[in-house]
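1. okay, here's the prediction I keep looking at, along with the sequence it came from:
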Amino acid sequence: MFDTIRRYTARLRTSERAQPQGTVERRAHNLFEAAAVYVAARVEDDQDRIEEAAAWVSPEALSFGVSELACRAVVALARERDESPGAVARDLLGLPAA
C-alpha cells in the first residue's frame, strides 16, 4: 500500500516539474488575497482588476473574504477612533447614531 502511495506522489512531483516550455506557472491565490485586491480595485474603480480578482476564487469564497475584510477594517478603525465597532460601522454607512 505504501509503495502505491510513494509511486503516486512521485508521479505528481515529476509532472509538476515537467511543464511544457512556454507555459506560465500560475500560482494559486487565496481568498483573502482575492478579497483585498477586489476591494481595492472597487475603490479605484478598476474594472479589469475587479474581474481578475473575482476569477481567482469562487463567488462564495470572495464574499466570505470581503466580509472578513470588512469586519477587520471596522475593528481596526474602531480601535483607532476609540469608538465601538457598531458606531464606526453606522458612521461608515452614513446611518444615524443608534
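-> Here it is on my side, so go on.
2. going by C-alpha atoms from here, please, whenever you check contacts or count neighbours.
-> OK.
3. could you list the residues in contact with the longest helix along the chain?
-> Ranked by residue count under DSSP state H, the longest helix found in the chain is helix 59-81. With contacts defined as Cα atoms under 8 Å, 6 or more residues apart in numbering, helix 59-81 is touched by 31-32, 34-36, 39, 54, 84-85, 88-89.
4. now the helices for this protein?
-> Assigned by DSSP H, the helices in the chain fall at 2-17, 31-44, 47-56, 59-81, 85-92.
5. possible to save those as TSV with distance to Thr23?
-> Shown next, in TSV, are the helices of the chain (distance: least, Cα to Cα, whole Å):
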stretch	distance to Thr23
helix 2-17	12
helix 31-44	23
helix 47-56	18
helix 59-81	27
helix 85-92	45
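6. and the comparison structure, right after this:
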Amino acid sequence: MFDKVRKAWHRLLSAPRTERQGERDRRAHNLFEAAAVYVAACAEDDQDRIDEASGWVSPEALSFGVNELACRALIALARERDESPGTVARSLLGLPTA
C-alpha cells in the first residue's frame, strides 16, 4: 500500500516539473533566433520550419525580431552596394527610385 502512495505522490510531484521543463524548452530560443529561422524558412517556403519558429516566441516578439532582422539586413546590403538604405529597400521591392 505504501508503494501505491509513493508512486501517486511521485506522479503528482513530477507533473509540474514536466510542465516547467516544457516552459524552459520554449524559452531556450530567443527572439532573434526565432526570427532568423522564420525568415529563412519563409524564403525557402518551408512551412514546417515556419510553424516551428512561430512557436518559439510570442507573435509580438517574432514581429519585433523579423523587423530587426530586416533593418540589419538592409543596412548591411546598403553598405555592400554603397547605396542608401532607402534606395536598396525600393530596389528589393521592385519600386521605382524616388
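-> Received it, and whenever you're ready, just let me know what you need. None of these values were measured; they are calculated from a predicted model.
7. tm score of chain vs chain?
-> Superposed pair, TM-score by TM-score structural alignment, normalised by the length of structure 1: 0.74. Supporting alignment: 78 aligned residues with a Cα RMSD of 1.8 Å.
8. ok, now which ones touch the most centrally placed residue in structure 2?
-> Nearest to the geometric centre of structure 2 sits Ala34, at 1.6 Å (Cα atoms, centre = their mean). By Cα under 8 Å, 6+ apart, Ala34 of structure 2 lies in contact with 53-54, 56-57, 62, 65.
9. gap between Arg27 of structure 1 and Glu51 of structure 1?
-> Distance, Arg27 of structure 1 to Glu51 of structure 1, using Cα to Cα, to the nearest Å: 17 Å.
10. pick the most buried one from the helices of structure 1.
-> helix 31-44 (a mean of 18; mean count of other Cα atoms under 10 Å).
11. quick check, distance from that one to the centre of its chain.
-> Relative to its chain's centre, helix 31-44 of structure 1 lies at 7 Å (Cα atoms, centre = their mean, to the nearest Å).
12. next: stretch 55-66 of structure 1.
-> 7 Å.
13. just stretch 89-98 of structure 2 next, same as before
-> 27 Å.
14. show residues contacting that stretch.
-> 74, 87.
15. can you give me the end-to-end distance of that stretch?
-> 11 Å.
16. again, but for stretch 45-58 of structure 2
-> 21 Å.
17. related to what we said a few turns ago, average offset of the longest helix of structure 1 relative to structure 2?
-> Taken against structure 2, helix 59-81 of structure 1 registers an average deviation of 0.2 Å after superposition, with mean Cα distance after the TM-score superposition for structure 1.
18. start and end residues in structure 2 for that helix, please.
-> Mapped onto structure 2 using TM-score structural alignment, helix 59-81 of structure 1 covers residues 59-81.
19. distance from the chain centre to that stretch, please.
-> 13 Å.
20. please apply the same query to stretch 13-23 of structure 2.
-> Distance, centroid of stretch 13-23 of structure 2 to centroid of chain: 23 Å (Cα atoms, centre = their mean).
21. same check on stretch 23-31 of structure 2?
-> Using Cα atoms, centre = their mean, the offset of stretch 23-31 of structure 2 from its chain centre is 10 Å.
22. over to stretch 70-87 of structure 2?
-> 23 Å.
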